[in-house]
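# Mind looking at a prediction? Sequence and model below.
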Amino acid sequence: MNPIVASIIDTPLFVGMSGLELNAVSAFLEPRRYARGDIICRRGDPGTEMFIVRTGSVASLAVDRDGNDRQLYEFGPGRFFGEMSIIENEPRSATCIAVEATELLVLEGLDFFRLVWEHPMIGSRMLSSMAHVMAGWLDEASGFLHDLVRWGETARKRAVTDELSGLFNRRFIEEASRSRFSRNSTEAPVCSALMLDLDRFHTLNERYGTQAGDSIISAAGVAFGKLVRDGDVAARLAGDEFAFFMPDAGPEEALAAAERIRAETESLFFDLRATAGSELNRVVLSASIGVASSPGDATDPDGLFAAADRALFKAKESGRNRVARFAG
């Protein structure tokens, strides 16, 4: 048996997983050793890794209301920590120190999201186990972690989605595109990216208010989510900026998808009031979309989205409510 699988098979985080699933997880885990007193992570550091104790033990220290360090937990073999910073994309809330010679299995944040993307059942089971185990820790802490632990069964969704639009978030689409490119070490894969702006959204937001603007973003998110293929990623980046990643889609397929999205956007309308008691105005949406494809337009994910963004600029400069392809 794989030695890493042998050491995690009975841990609460991986309970109920099959041998194949455990082998898939083990490929992402890096063994790392610490001497007694070594600091594993500091409070306030960026949270880019989570840890599973293989041997030894780790103390978790946080600051109490008087400003003093207080030991929250001592993590023994099979326990895990650091997952909140990955899930919430927030700095570390505690300092963790090796109590004795300790070996940890380390899961990088990037690899965590690859697991969620490439093996959704594994990701779902891990997060369910996290929520169950952490419920017990909350009882042990007698409320001390009330402000530190703020997630439960919806953790997986909140980690990867934009709340207002219901689509994926920027972090997820970036990880998904990087994962797709990383699988092809010798040549860039066939895939496409779309960048979309809602036309004159800022003017609408200023005239009708942020509540109306939020309603527009929410409705657009619902519409966009229904138009993508299985395996595609639709995401809201910020404000009225959206992006789409289409694995295995060439230029023609991407252009056709962009035109469907543009036409669907044009079918959305809202009856809005500029001020309370004023007349209703019918507002019809439109969108400008830029399209770029790999390997023709770019050979890495950052270059692909940059090319799509330049094509988006061209669509807006050409009069908006249209699709433009990257032209070099």
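Perfect, thanks for sending it. Numbers count the residues shown, from 1 in each chain.

# C-alpha only now, for contacts and for neighbours.
Will do.

# Assign a three-state SS to residue 289, would you?
The three-state label given to residue 289 by DSSP: H, G, I helix; E, B strand; the rest coil is strand.

# where exactly do the helices run in the stretch 101-250 of the chain?
109-118, 120-141, 155-160, 170-182, 201-208, 210-227 (DSSP state H, counting those that start in this stretch).

# Put this next to the first one:
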Amino acid sequence: MTAESPSRTIETRRHQMFPTLGVADIERVRRFGTPRHYGRGDCLFRAGEPGPGMFLVLKGTVAITQRDGLGRVVPIERQGPGQFLAEIAQLSGRPALVDGHADEDVEALLVPPEQLRALIIAEADLGERLVRAMILRRVALIESGGSGPVLIGPPQSAPLLRLQNFLQRNGHPYHVVDAT
């Protein structure tokens, strides 16, 4: 997902990761969400902070970015009308792994975590597509190594390997900077 380490998942499964919902699906989501308006440049969610839930863009465009180990902003995706902003962490209110900012004025539905879980159960076929996309997004972030903590140290050091093993077991993306 970054220029340095593109994700194979995002290259081969983009259509499943970033689907555009049709009018009927948007109406099904509407009863679980609350309309929100964001001005150009507003932050919808920030990496490291608990996400408010899933956003379904009705109008406008949202830029999804991540910051690398040096604080540089790396673009991931731009999402517009009919697309939703969420990854699997939004089901439990865990911290976001990426940033989302309005590129222009945005109208969206915000579906909080508890309502998102209710949506997935009540609308099983739609819920399956949403969960698949969220899981694939998480996999792509893990593959790219561009999100999450930055581990700095010699590649074969025991403490670094323990940290890597812990993060891998917990499905958490990370990036390693070789300090040798």
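Yes, it's here. Please read these numbers as outputs of a predicted model, since none were measured by experiment.

# Could you quantify their similarity as a TM-score?
The TM-score (TM-score structural alignment, normalised by the length of structure 2) is 0.57; 130 aligned residues with a CA RMSD of 3.3 Å.

# on that earlier part again, same list, the helices of the stretch 101-250 of structure 1, but as a markdown table with mean neighbour count please.
Shown next, in a markdown table, are those (neighbours: other CA atoms under 10 Å):
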| stretch | mean neighbour count |
| --- | --- |
| helix 109-118 | 19 |
| helix 120-141 | 16 |
| helix 155-160 | 18 |
| helix 170-182 | 19 |
| helix 201-208 | 15 |
| helix 210-227 | 17 |
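
# Reformat those helices as CSV; add distance to residue 88 of structure 1.
As requested, the helices of the stretch 101-250 of structure 1 are exported to CSV (distance: least, CA to CA, whole Å):
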stretch, distance to residue 88 of structure 1
helix 109-118, 11
helix 120-141, 13
helix 155-160, 6
helix 170-182, 11
helix 201-208, 28
helix 210-227, 22
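
# These: which one's closest to residue 282 of structure 1?
helix 201-208 (11.5 Å; CA to CA).

# Packing partners of that closest one?
Judged by 3 or more CA pairs under 8 Å, 6 or more residues apart in numbering; DSSP states H and E, helix 201-208 of structure 1 is in contact with helix 210-227.

# The helix it packs on versus helix 201-208: what angle between them?
Orientation check (axes from the mean of the first three to the mean of the last three CA atoms, to 10 degrees): helix 210-227 of structure 1 against helix 201-208 gives 140 degrees.

# Output the residue interval of structure 2 matched by helix 210-227 of structure 1.
Per TM-score structural alignment, helix 210-227 of structure 1 has no counterpart in structure 2.

# starting at the chain centroid, how far to that helix?
On the basis of CA atoms, centre = their mean, to the nearest Å, helix 210-227 of structure 1 sits 19 Å off its chain's mean C-alpha point.

# In terms of secondary structure, what does that helix contact?
Partner elements for helix 210-227 of structure 1 (3+ CA pairs under 8 Å, 6+ apart): helix 201-208, strand 233-238, helix 251-266.

# winner for burial among those?
Across those, the average number of neighbours (mean count of other CA atoms under 10 Å) peaks for strand 233-238, which reaches a mean of 22.

# number of nearby residues for residue 25 of structure 1?
Residue 25 of structure 1 has 22 neighbours, counted by other CA atoms under 10 Å.

# Please pull up the equivalent of it in structure 2.
In structure 2, residue 25 of structure 1 lines up with residue 29, judged by TM-score structural alignment.

# same check, this time on residue 70 of structure 1
Matched by TM-score structural alignment, residue 70 of structure 1 corresponds to residue 74 in structure 2.

# Secondary structure of its match: a strand, I assume?
Yes - per three-state DSSP, residue 74 of structure 2 lies within a strand segment.

# which residues touch it?
2, 65, 66, 67, 68 (CA atoms under 8 Å, 6 or more residues apart in numbering).

# neighbours of the closest residue to residue 56 of structure 2 other than its chain neighbours, just the number please.
Nearest residue to residue 56 of structure 2 in three dimensions, chain neighbours excluded: residue 84, at 4.2 Å (CA to CA, 6 or more residues apart in numbering). Number of residues near residue 84 of structure 2 (other CA under 10 Å) recorded here: 26.

# dump the residue contacts of the alignment partner in structure 1 of residue 84 of structure 2.
In structure 1, the residue paired with residue 84 of structure 2 according to TM-score structural alignment is residue 80. Contacts of residue 80 of structure 1 were listed using CA under 8 Å, 6+ apart, and they are 13, 50, 51, 52, 53.

# Surely the first one and residue 134 touch.
No - counting by CA atoms under 8 Å, residue 13 of structure 1 sits too far from residue 134 to count as a contact (10.6 Å).

# still on that earlier bit, what separation do you get for the match of residue 25 of structure 1 and residue 110 of structure 2?
Taking CA to CA, to the nearest Å as the measure, residue 29 of structure 2 falls 10 Å from residue 110 of structure 2.

# does the closest residue to residue 130 of structure 1 other than its chain neighbours count as helix, strand or coil?
Nearest non-adjacent residue to residue 130 of structure 1, counting by CA to CA, 6+ apart: residue 13, 6.3 Å away. Assigned by three-state DSSP, the conformation of residue 13 of structure 1 is helix.

# Residue 13 of structure 1: what's it in contact with?
78, 79, 80, 126, 129, 130.

# quick one: the strands in structure 2?
34-38, 43-45, 54-59, 62-67, 73-79, 84-85, 99-102, 106-111, 150-153, 175-178 (DSSP state E).

# now the angle from the fourth one to strand 106-111?
Pointing back at strand 62-67 of structure 2 there. Interaxial angle of strand 62-67 of structure 2 relative to strand 106-111 (the same axes, to 10 degrees): 70 degrees.

# Provide the contact partners of strand 62-67 of structure 2 at residue level.
Counting by CA under 8 Å, 6+ apart, 47, 73-80, 97-104, 106, 146-147 sit against strand 62-67 of structure 2.

# again, only using 6 Å
Outside strand 62-67 of structure 2, the residues that touch it by CA atoms under 6 Å, 6 or more residues apart in numbering are 73-79, 98-103.
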